[in-house]
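Peer 1: Below is the structure, and that's it, no one-letter string:
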């Protein structure tokens, strides 16, 4: 069987020096029917390895569940890498960051009584051991010494930026070995002295994460690791976007130059990202360093392969650089990209959110507020309800809103409170009397730093004019799957020319005989979510920067495709448009 080891200066493949030319490709951000295409294009660019994280919370959305079906079939993904003649680097975390909801950690960990995460806590360690044991049948037989593609496993992820618990890292290594992993283990940290010192162990091979100043960063890494191959295992070639900010890009020339410097110095590389993909559904993460900033639906990342899988100018520039260090076939290149189709779809079917609540599940009654986590509801929306009767001026306030609350009185909109604006109070109509309802959106859990694992919903207490509101009914709204709403919408009709007043579901159908990907324009709509044939494309928001949603071709049929939109606020027309090209918004260099 082949062997892969870490030598004095090089990675060693079957006893010979080997340079890793890798690209990050997250199977969970790409439709599974497109995996083979993306992997092949990585090889055509000159890469010999594919790297992926493993999102624990996607595979285990609740205790006792471990899902490896459809887009979570990691085994199939690794087999496709092997079929393309490539190696694989797997980063199972348990924490992955990745701008992914909660950094990949299940939100239910604290329900089990974990006092800490990413630490030597017995409850946390028991849960992650169970997680890794579920991964063992997938990973162990696909290691290179068993004839598979896996050459490296990463332990934790940029741990030096979070903690310094060596006992935790030692136990994590032990568990990974005990489940049968035999390939070399690595760690990754930003090339800062404190992070490199805290984020690894002497027996683990250190790698760096950076996207510029390659020579300087590799020198820092070498100071902390006098022997062994140098590797940048997260060579950042772009960046992620927040709602309300600009679309991040890096110049082709600078990225290619920094890559060439890195390779000239003999280092191995993992390009982050080679192909970013999409935060489908409710999977996006967020950052909070004083201001809460949720991540957009697109994870294009200004990567060499764009969100729709098309080579960019960066792809060809990188290919030219890589060709200096490995043999490439000039005739083996990706086919030219095709434009999407442009057409409009009427959405005549309409169902107010209020009329769909009986399909969402049961209300529960509580003395005082509860977070959505308290109810075992870990993503999406939660509806809170109470009755009020106020004489004179009425000011509603909350201890904390996570993350966005729309306030209604007798189902008439009163206002919105947003965590990113640090808003916790608003004025109700004078003499406010009736049913007060609060629709709270979890806009994505923080994926980096000390706020990992914080609960969502309304946190603490709610008051009117300083008086605590004690009696609440609460309804979690599971929007991962909306089949019951789709069925109800099929029986509804309305004026197809009418404006859209939310919160409301609207729906229509369209044909797509030509096949291929589509780009859905969200211009003219305010905020909400979209499903195509029951698959959640993700969130949209008029504040941008993203103004189109990517629709993978494998989701579509030649006839009778269903598009369902949940608009939370308003739209001036009851139709949507598909456009020829993706629009990720304005950029700044």
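Peer 2: Thanks, I have it. Quick caveat: nothing in here was measured; it's all calculated off a predicted structure. Numbers count the residues shown, from 1 in each chain.
Peer 1: contacts, neighbours, all on C-alpha from now
Peer 2: Noted.
Peer 1: how about residue 224, what does it touch?
Peer 2: The neighbourhood of residue 224, defined by CA atoms under 8 Å, 6 or more residues apart in numbering, consists of 193, 196, 197.
Peer 1: I should have written residue 506 there, sorry.
Peer 2: Counting by CA under 8 Å, 6+ apart, the residues that residue 506 touches are 347, 348, 349, 350, 351, 489, 564, 565, 566, 567, 574.
Peer 1: Next: residue 201.
Peer 2: 166, 169, 170.
Peer 1: One more: residue 440?
Peer 2: 381, 382, 383, 384, 401, 402, 403, 404, 405, 406, 457, 458.
Peer 1: now swap in residue 66 and tell me
Peer 2: 59, 60, 134.
Peer 1: Most neighbours out of the contacts of residue 506, which is it?
Peer 2: residue 347 (27 neighbours; other CA atoms under 10 Å).
Peer 1: Could I get the contacting residues of the residue nearest the centre of the chain?
Peer 2: In the chain, the centroid-proximal residue (CA atoms, centre = their mean) is residue 100; its distance is 3.3 Å. By CA under 8 Å, 6+ apart, the contact list for residue 100 reads 279, 283, 284, 285, 286, 447.
Peer 1: What separation do you get for the closest residue to residue 389 other than its chain neighbours and residue 45?
Peer 2: Closest residue to residue 389 apart from its sequence neighbours, by CA to CA, 6 or more residues apart in numbering: residue 433 at 4.2 Å. As judged by CA to CA, to the nearest Å, residue 433 and residue 45 stand 65 Å apart.
Peer 1: let's bring in a second model and compare:
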């Protein structure tokens, strides 16, 4: 059986010095069928390790209900890595950041009254323990101490950028050990004193690693200085070497200069440190799993693509950066075996015709679950927490002139409709402003379609107080709250029952169906540049969000989501902007790109 040891002077595998060359691949962001190619291409680079988070909100989508199937089959991913000769670093923290919805925390946590997240809170820790009971049944037998490939596991992620509750950190460590963790444990934080002091457990001799994308000498000097301050000596590891960056709706796509990236990576390696490229293959925020950057007033949701400018692009294809890093590794470590990467072709299909359309109000009962209540309920209380909820009530005319309405504390974006007619759309900065509308009749039907654009994944707003989604406290007519609500939680798993022969009134949120025949499936991108805002599904697979605002104008379609023969594409679009024909294209489409350096 192999052994992996962290000593003061470095990492050792089977008592021989071990140079950590790792790349991040998130199994949950990539179709299972494409794992092999990504892992093989990592090994072909000359690297020896793959790193991944585990993702709580997908593994426990409903409280007490667990899922480790298909692309969530963590055991299969780790065993596949081992079969290719790769070691594995697992980061099973309750919180992962990763530009992922709520940093990986499940939305159902928000139904717990007064819960404090990522803290010494018994309610939170009880939920973590139940998750770990399931998770470590998979992880424990796969540790190197049990004959598996896992060499290290993380206790918490960038905790020094959130809090300094060492009791909490020790409780997470104790839970990991209770359920079988016996490999090297570590923390990962920004490499400066404030974050290391708050987020590491150096005083307990737990390995502290740094996250950064440049200025390696400065960062490692700060890390060593803090080690020396506590009388600890540890090897240097950059657990997240940011080789690119993520992008947000309404901003240019960030693209890192290749020469600057290679110089920064060379600096890390020259210092003799271990490194984990974050990301090696970024993948996709399928469904409603994109995160959101917190700001004081207007939060900034991230786009569906998690391409990240990584060595493998979103579709898993080697980029020029891949080949440049391969050349650098070959130069610095000529003894390492390198191979040619696997490259797959993409496909394109033009003029895919619209075969049916129906507006949401016509088919509402077919695609939703209905809940009645006196006061409007949050998305989490309605058992969903993601996507869209349509809130409906009846209102009375009090004036012959215009009535005044205000929506209070809704998150994140809403469409306001009276008797099926669009009145206004409000986003973060407009919600709470007056909505004036004249009621033509004594009574009217008010519909408010609310979209959760993604919960924050980092920072001070990562709390139960700020991240509940839905209609919030409700809607005021003049000076009073309206009561008596019907709530329709949209369920995109029910689209097979959708009748596309119904009405489709212009300007309403609507479903559009397109059909195409394929001789041979392949990776491609769905061009949505002629649509407004919404989500797209291919054969029932939710590709994620699109928005004419950009920068992303096409969604990645993995070959595995397509099939030989007949295929169905369904677009849910909320702005009344659509096209009668679709195209599958070979490359992503972006509005704006900007050069950036770490």
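Peer 2: Good, I have the coordinates. Just so you know, these numbers come straight off a predicted model, no measurement behind them.
Peer 1: Superposed, what's their TM-score?
Peer 2: The TM-score (TM-score structural alignment, normalised by the length of structure 1) is 0.95; 581 aligned residues with a CA RMSD of 1.8 Å.
Peer 1: okay, residue 433 and residue 45 of structure 1: which has more neighbours?
Peer 2: Applying other CA under 10 Å to residue 433 of structure 1 and residue 45 shows that residue 45 carries more neighbours, namely 27 against 16.
Peer 1: Please tell me I have it right and residue 588 of structure 1 contacts residue 249.
Peer 2: Yes. Counting by CA atoms under 8 Å, residue 588 of structure 1 does reach residue 249; the two are 7.2 Å apart.
Peer 1: which of these two has more neighbours?
Peer 2: A direct count of neighbours by other CA under 10 Å for residue 588 of structure 1 and residue 249 places residue 249 higher, at 19 against 9.
Peer 1: corresponding residue for that one in structure 2?
Peer 2: Matched by TM-score structural alignment, residue 249 of structure 1 corresponds to residue 255 in structure 2.
Peer 1: Next, residue 295 of structure 2: secondary structure please.
Peer 2: Classification of residue 295 of structure 2 by DSSP: H, G, I helix; E, B strand; the rest coil places it in coil.
Peer 1: no, scratch that, I was asking about residue 136 of structure 1
Peer 2: helix.
Peer 1: what number of residues lie near it?
Peer 2: Per other CA under 10 Å, the neighbour tally for residue 136 of structure 1 reads 17.
Peer 1: For it, give me its contacts.
Peer 2: Here residue 136 of structure 1 is in contact with 179, 180, 181 (criterion: CA under 8 Å, 6+ apart).
Peer 1: Tell me the buried residues within the contacts of residue 201 of structure 1.
Peer 2: For these, a burial check counting by 16 or more other CA atoms under 10 Å picks out residue 169.
Peer 1: What is the nearest of the contacts of residue 201 of structure 1 to residue 206 of structure 1?
Peer 2: Among the contacts of residue 201 of structure 1, residue 169 lies closest to residue 206 of structure 1 (CA to CA), at 13.3 Å.
Peer 1: does that closest one really touch residue 200, like I thought?
Peer 2: Yes. The pair residue 169 of structure 1 / residue 200 is scored as a contact, 7.5 Å apart, by CA under 8 Å.
Peer 1: quick revisit: please list the members of the contacts of residue 100 of structure 1 that lie in strands.
Peer 2: residue 286 (DSSP state E).
Peer 1: Kindly reformat the contacts of residue 100 of structure 1 as JSON lines and extend each row with distance to residue 121 of structure 1 and neighbour count.
Peer 2: Shown next, in JSON lines, are the contacts of residue 100 of structure 1 (distance: CA to CA, whole Å; neighbours: other CA atoms under 10 Å):
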{"residue": "279", "distance to residue 121 of structure 1": "30", "neighbour count": "25"}
{"residue": "283", "distance to residue 121 of structure 1": "26", "neighbour count": "27"}
{"residue": "284", "distance to residue 121 of structure 1": "27", "neighbour count": "27"}
{"residue": "285", "distance to residue 121 of structure 1": "24", "neighbour count": "26"}
{"residue": "286", "distance to residue 121 of structure 1": "25", "neighbour count": "25"}
{"residue": "447", "distance to residue 121 of structure 1": "20", "neighbour count": "27"}
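Peer 1: Looking at the contacts of residue 100 of structure 1, which is nearest residue 554 of structure 1?
Peer 2: residue 279 (16.7 Å).
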